[in-house]
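Participant: I would like the atomic coordinates for the input below:
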Amino acid sequence: MSEQKEKGFSAYLKEQNIELTFDRIGIKALGAMAHGLFASLLIGTIINTLGNLLKFPFLNEIGAYATAGTGAAMAVSIGYALQAPPFVLYSLVAVGQAANKLGGAGGPLAVFFIALIAAFCGMLVSKRTRIDLIVTPFVTIVVGVTAAYFLAPPIGAFASWIGNIIIWATEMRPFIMGILVSAIMGIVLTLPISSAALAAALGLVGLAGGAAHAGCCAHMIGFAVASYRENKIGGLAAQGLGTSMLQIPNLLKKPVLWIPAVVASIINGPVATVVFRLKQNGPPISSGMGTSGLVGPIGVITGWYTPSEQALAHGEVAMIPTAMDWIGLIMVSVVIPAVVAWIVSEIMRKKEIIEPGDLKIEV
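Facilitator: As a prediction, this is how the structure comes out:
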């Protein structure tokens, strides 16, 4: 009897297009959340910074409207990745706004979990009644906002606590934490999960944000340069300005190919935190973007002129960058990853650890 019920429930989930898999939840939904952040908070911050630099208040108003929709944009993006039906998707606007507000500084992580709960419940009842127009939005919003009231504050507080520890530890031990944060974030960026969402959820700013930026750049630029022989200009742009995830098929077959990028991140991290004291004080999502669309460097620049709320909360202030700040940004974002990864990859090629075609990607 229990097996029949299990089969019946599984069949019902399949019929409602509900997949409780790591691919849909841990990869697609988490990555989509980062897209929602990009299309609201990040782009709004960039527009706001332009308004400040150009002394054009209308741009500041546009930026404010964009950032105000952050919670909704994240939740809708998650729902879209889950292939939620229309009434569930639209209803996630209210759920995302509530979860983001109640989650405080750790809002992105709260939105992620609560949007999943609300979408799941909404999809369970979607198109099952003749009054779907009422039932599905009602269930999605009531369940989602109720969950936000009870779960968003502790989830947000936990995310902020972890992020604060990382930020504090990086300030106290910039060399060691520079290595650890850079290496870990670089690896996460290359894996099929979202480093941008992780950085946003933990609120990584300041030196910790700089270390995360260093690691992400090391993997993107590192793989782009190390694989130049195979992929030429197209591969350089696809990985250096797109994503190093393109190397995943090659890394699964031969994990040793990760060495040039990992070594670059290990070196680049402490250079960022100790030598240049590079801080990423823009939106935390920028800390996990690297050179993808130049979002990481742009985040550092906007953080100089218009620090994010998370950065301000940690005592960071607006500044006028010096020549050394610009040099540090260029060195950490491009030069050091390129040089280190190229040297290591050439040594590995001479020792035949990397063979011709190992790093070839489909562009």
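Participant: Please make it C-alpha for all contacts and neighbour counts, starting now.
Facilitator: Fine.
Participant: Helices of the stretch 151-300 of the chain, start to end?
Facilitator: For the stretch 151-300 of the chain, the helices defined by DSSP state H, counting those that start in this stretch cover 174-190, 195-202, 206-226, 228-237, 248-253, 259-270, 295-305.
Participant: okay, how far is it across stretch 297-312, tip to tip?
Facilitator: Criterion C-alpha to C-alpha, to the nearest Å; first-to-last residue distance in stretch 297-312 is 19 Å.
Participant: So residue 354 belongs to a helix, correct?
Facilitator: No - judged by DSSP: H, G, I helix; E, B strand; the rest coil, residue 354 forms no part of a helix; its state is coil.
Participant: and the closest residue to it other than its chain neighbours, how many residues sit next to it?
Facilitator: Using C-alpha to C-alpha, 6 or more residues apart in numbering and skipping residues adjacent in sequence, the residue nearest residue 354 is residue 348, 5.5 Å away. Residues within reach of residue 348, counting by other C-alpha atoms under 10 Å, total 17.
Participant: Please apply the same query to residue 233.
Facilitator: There are 12 residues near residue 233, going by other C-alpha under 10 Å.
Participant: Residue 14 too?
Facilitator: Residue 14 is flanked by 12 other residues according to other C-alpha under 10 Å.
Participant: Next, the structure of the following sequence, for comparison with the previous one:
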Amino acid sequence: MRKLLSRWFIDGMSFMALGLFSSLIVGLILKTVGQYIGIFSTLTEIGELAMSLAGAAIGVAIAVGLKSPPLIIFSSVIVGHAAYLEGGVAGAYVTTIVVIEIARLYQKKTPIDILVSPFLTIVIGVYIGQFVGPYVSKFMTQIGEFINFATTQNPFLMGMLVAVVFGVVLTAPISSAGLAIMLDISGLAAGAAVIGCCCHMVGLAVTGYKDNGVSGLVSIGVGTSMLQVANIIRNPFIILPPTIASAIIAPIMAVFWPMENNSAGAGMGTSGLVGQIMAIEAMGPSVKTWILIAIFHIILPAVVTYILYRVLYAYRLIKDGDQKLNLGSE
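Facilitator: Just a heads-up that it's a prediction; the model follows:
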């Protein structure tokens, strides 16, 4: 059972996030750049095309992540697209996972697999997507609506909670980007989620600089804090500074200088600077927006996390070498 849960929720969601990033998120970035910079207006059309194929990208990404054979992978393009039209990201994710597991019963089992596998996968997948997709999507978006509502009613407590949860999920081998989009969180809740992610990415990039240098700073800071998972398992104290920083910074933002974001940026943090680009998309390209991004996405996460790290370092709870990454450069 543990292997299945890891297969569905870690491998499946991780690869779903790659599909999302390669279609919906990159498409949204291209569309945003095209809208704000007139000389690149054609990027808007390219972005819209990429966004329209998000379901297909999710389907093929999950199929690859779950190590399906080629015929199932190619058929999952259609399954993912059809399920996405019915149930959005959550519908595409659930439908593709279910179909791939069912396909294990018949894939490569007949002499005419080239016909049987794609035929059954597409037909079963489309029917499951039509039946399950809308219910899954509604369930996830209702949770997201509750989070959005609760954050506006109690910005201090919910800002803290949302930031901590999304920061930890970002660093764990689960997709915070996929979770944010499936929940469709937005507004202040999404703004808090971004800060939680930024604390983990910027914070761990800064605290690990002594061990990893510039390559580690860039890899974690604009890549992913997931690179520290192995080190965190060995020494869980490593994750405390960015987690506590999330709980400190997000409520301050939510109560005194509210920032907004959207579901595409909420779970990304500083990965590819998507969280910052989406903050500009949600709040507008004003000087105030740029200042708030600099303070709450970069400066405070770096400073607060580093101060907390130095406290743990002074008590020898974190030592030199604890955050050393193996980036394959040696």
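Participant: what TM-score do we get after superposing?
Facilitator: TM-score for the superposed chains, counting by TM-score structural alignment, normalised by the length of structure 2: 0.94, backed by 325 aligned residues with a C-alpha RMSD of 1.6 Å.
Participant: Tabulate the helices of the stretch 151-300 of structure 1 in CSV, adding columns for distance to residue 123 of structure 1.
Facilitator: Below are these laid out as CSV (distance: least, C-alpha to C-alpha, whole Å):
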stretch, distance to residue 123 of structure 1
helix 174-190, 30
helix 195-202, 24
helix 206-226, 36
helix 228-237, 39
helix 248-253, 32
helix 259-270, 41
helix 295-305, 34
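Participant: Tell me which of those helices approaches residue 94 of structure 1 most closely.
Facilitator: helix 195-202 (19.6 Å; C-alpha to C-alpha).
Participant: in stretch 154-170 of structure 1, what's buried?
Facilitator: Buried residues in stretch 154-170 of structure 1, counted by 16 or more other C-alpha atoms under 10 Å: 154-164, 166-170.
Participant: Provide the aligned range in structure 2 for it.
Facilitator: The alignment of stretch 154-170 of structure 1 onto structure 2 (TM-score structural alignment) spans residues 135-151.
Participant: quick one on the thing from earlier: need the counterpart of the residue nearest to residue 354 of structure 1 in structure 2.
Facilitator: Alignment note (TM-score structural alignment): residue 348 of structure 1 maps to residue 312 of structure 2.
Participant: Can you say which helix or strand has that match in it?
Facilitator: helix 300-314 (DSSP states H and E).
Participant: same question, residue 98 of structure 1
Facilitator: Applying DSSP H and E as the criterion places residue 98 of structure 1 in helix 86-102.
Participant: In structure 2, which residues correspond to that helix?
Facilitator: With TM-score structural alignment as the criterion, helix 86-102 of structure 1 aligns to 70-86.
Participant: what's the mean deviation for the matching stretch versus structure 1?
Facilitator: In the superposition with structure 1, the average deviation recorded for stretch 70-86 of structure 2 is 1.3 Å (mean C-alpha distance after the TM-score superposition for structure 1).
Participant: what do you get for stretch 116-126 of structure 2?
Facilitator: Mean deviation for stretch 116-126 of structure 2: 0.9 Å (mean C-alpha distance after the TM-score superposition for structure 1).
Participant: can you name the residues of structure 1 that that stretch overlays?
Facilitator: Using TM-score structural alignment, stretch 116-126 of structure 2 pairs with 135-145 in structure 1.
Participant: Looking at the buried residues of stretch 154-170 of structure 1, which is nearest residue 8 of structure 1?
Facilitator: Distances from residue 8 of structure 1 to those, taken by C-alpha to C-alpha, are shortest for residue 155, at 33.1 Å.
Participant: Next, the closest residue to that closest one other than its chain neighbours: secondary structure please.
Facilitator: Computed as C-alpha to C-alpha, 6+ apart, the closest residue to residue 155 of structure 1 that is not its neighbour in sequence is residue 110, at 5.5 Å. Following three-state DSSP, we place residue 110 of structure 1 in the helix state.
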